[in-house]
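>>> Only the shape, not the letters, is given here:
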């Protein structure tokens, strides 16, 4: 039987060039606090301490400060029955193929985390989490690979790897237009650096869209909706993306043609390379073939 997990984290602030907002810094160093809302809840609940005293949302931190987070602060998993494919699982993490239409986590019932609670194999680690916790997110309409940690130590290591861009992700997408053979999109989003590399796998003529392209997208950074916005900015809207289509005509009723198909990272415990891949949905190739026939 696994030992009861220790529910306390401590961090000594170091390496800052200037004071930083406590909320932002805590989100970076405590992976369990995966949003500003989670940090603020920890502060409101008295679980986040600065130099031994209850922290305040307006606090700033400087080198030498000590932060302590008590308790997981995880909401109790809510019952949600969904058929989610587990692609890989061990004692430290689980990788699933998220269906389009449900969230990874958050204050709602239809989430991957809720669906896995009680379904994923419990971790035998001493610092086991009460249920698998997502280390990153993909959009609700996006299908594909999501990595969730099963222990506190795995969560911390994987979250740090994401922050340091040591976890490589690749997506497949069908987009409007004829894309270049390969390239890099370097356009800031909301004032933050955002970079996407891409390569074209196939281009077909289309009566409705002139051309459709099957592309591999490799985000170097991880901004919200980065791939969808970058492709729209390059006049290569992802097929089915009604949120960013504006007045542009696209295929509706068949979902977003974007799938997270590959994750590459070092195992948080052994350090050995992990390379997990899935194929995109069959509809990706079907629509390419259909456009060929129509033309």
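Here it is on my side, so go on. Just so it is clear, the model here is predicted, and its values are computed rather than measured.

>>> Could you use CA atoms for every contact and neighbour count after this?
Fine.

>>> show me where the protein has helices.
Here the chain has its helices, by DSSP state H, at 22-29, 36-44, 112-116, 152-163, 226-233, 242-245, 282-294.

>>> Which strands and helices lie in contact with the fifth one?
With contacts defined as 3 or more CA pairs under 8 Å, 6 or more residues apart in numbering; DSSP states H and E, the packing partners of helix 226-233 are strand 195-206, strand 210-219, helix 242-245.

>>> And for the fourth one?
Helices and strands touching helix 152-163, by 3+ CA pairs under 8 Å, 6+ apart, are strand 128-134, strand 143-151.

>>> re the thing from before, put together JSON lines for the helices of the chain, with distance to residue 145 and mean neighbour count on each row.
Shown next, in JSON lines, are these (distance: least, CA to CA, whole Å; neighbours: other CA atoms under 10 Å):
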{"stretch": "helix 22-29", "distance to residue 145": "23", "mean neighbour count": "19"}
{"stretch": "helix 36-44", "distance to residue 145": "24", "mean neighbour count": "18"}
{"stretch": "helix 112-116", "distance to residue 145": "11", "mean neighbour count": "24"}
{"stretch": "helix 152-163", "distance to residue 145": "14", "mean neighbour count": "20"}
{"stretch": "helix 226-233", "distance to residue 145": "15", "mean neighbour count": "19"}
{"stretch": "helix 242-245", "distance to residue 145": "22", "mean neighbour count": "14"}
{"stretch": "helix 282-294", "distance to residue 145": "16", "mean neighbour count": "14"}
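
>>> here comes the other one, which I'd like you to weigh against the first:
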């Protein structure tokens, strides 16, 4: 079977020769990072001027880099996922609590997307829809999915530039101040978290709770959980910092997202209701 080229790129300007592994990760839509480009090279999916390339090859102006269609067979996890929005380029879905976003397991949201979303009719569609960011396994809420190479690159760039606004509803232990900002590095990387108090719930038995709206800038792993714990306001149900939980599971849910559409540039805001367990907690 003849290999299928899914992207072709001509190097139109380059002052001096560089390694193809350094160039490809920032110039091709199908491989928006250096790691993803090197992975494609290892899988023998990268051609340089019609020949299979390795990561040591040098490229110059006028060279043609091509990406071949992946022959990888993706597993399908057949569960129902709520779709908030979908078009030919992207989708917004509701990730349920307890489900990994992606990874080397069968039961992930990524493996459930092909049975819950329509295949894009765009020529430059991805082999399968792809989450462009993650939510912790125990968390729930809105998640951005790319369906085309253009969307993958554009949405990833928006996230890297911190222009995607994500708002989380959290129930935490303790009675928090009205507003606040935590500026605390996570694994030596900068991280800022802003929170706004919505309501406090007095409790003699548990010491009280706070309902918070939280916005994060960078999205480091477990950022909200680490930062709120540093203030003494551990997220209810957080097994990283176990405390008695009068409810069920982790009370951390992304309920609002604002981004620019990857094709039209239109500013779009998506909202969804809070899970039932949040309403039950208040009662």
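Okay, I see it. Just so it is clear, the structure is predicted and the values come from calculations on it, not from any experiment.

>>> Quick one: closest of the helices and strands packed on helix 226-233 of the first structure to residue 151 of the first structure.
Evaluated over these, closeness to residue 151 of the first structure peaks at strand 210-219, with 26.4 Å, by CA to CA.

>>> Which stretch of the second structure lines up against the closest one?
With TM-score structural alignment applied, strand 210-219 of the first structure matches the range 207-216 in the second structure.

>>> Start and end of stretch 78-88 of the first structure, how far apart?
Taking CA to CA, to the nearest Å, the first and last residues of stretch 78-88 of the first structure lie 23 Å apart.

>>> who's in contact with that stretch?
For stretch 78-88 of the first structure, contacts defined as CA atoms under 8 Å, 6 or more residues apart in numbering pick out 94-99, 109-112, 114-115, 276.

>>> Mind picking the two most distant members of those residues?
Greatest spacing in the contacts of stretch 78-88 of the first structure, by CA to CA: 109 and 276 (27.4 Å).

>>> so what's the equivalent of residue 112 of the second structure over in the first structure up against?
With TM-score structural alignment as the criterion, residue 112 of the second structure lines up with residue 115 in the first structure. By CA under 8 Å, 6+ apart, the residues touching residue 115 of the first structure are 79, 80, 81, 82, 84.

>>> If we ignore the residues flanking it in sequence, what's nearest residue 115 of the first structure?
Among residues not flanking residue 115 of the first structure along the chain, residue 80 sits closest, at 5.1 Å (CA to CA, 6 or more residues apart in numbering).

>>> Identify the residue of the second structure aligned to that neighbour.
Correspondence of residue 80 of the first structure to the second structure, assessed by TM-score structural alignment: residue 77.

>>> before we move on, the earlier item: so how far is residue 140 of the first structure from the residue nearest to residue 115 of the first structure?
16 Å.

>>> that older thread, check the burial of the match of residue 80 of the first structure by counting its neighbours.
The number of residues packed near residue 77 of the second structure is 17, by other CA atoms under 10 Å.

>>> What of residue 205 of the second structure?
For residue 205 of the second structure, the count of nearby residues is 6 (other CA under 10 Å).

>>> repeat for the one 10 residues further on
Residues near residue 215 of the second structure, counting by other CA under 10 Å, number 20.

>>> Now list the buried members of the contacts of residue 115 of the first structure.
residue 80 (16 or more other CA atoms under 10 Å).
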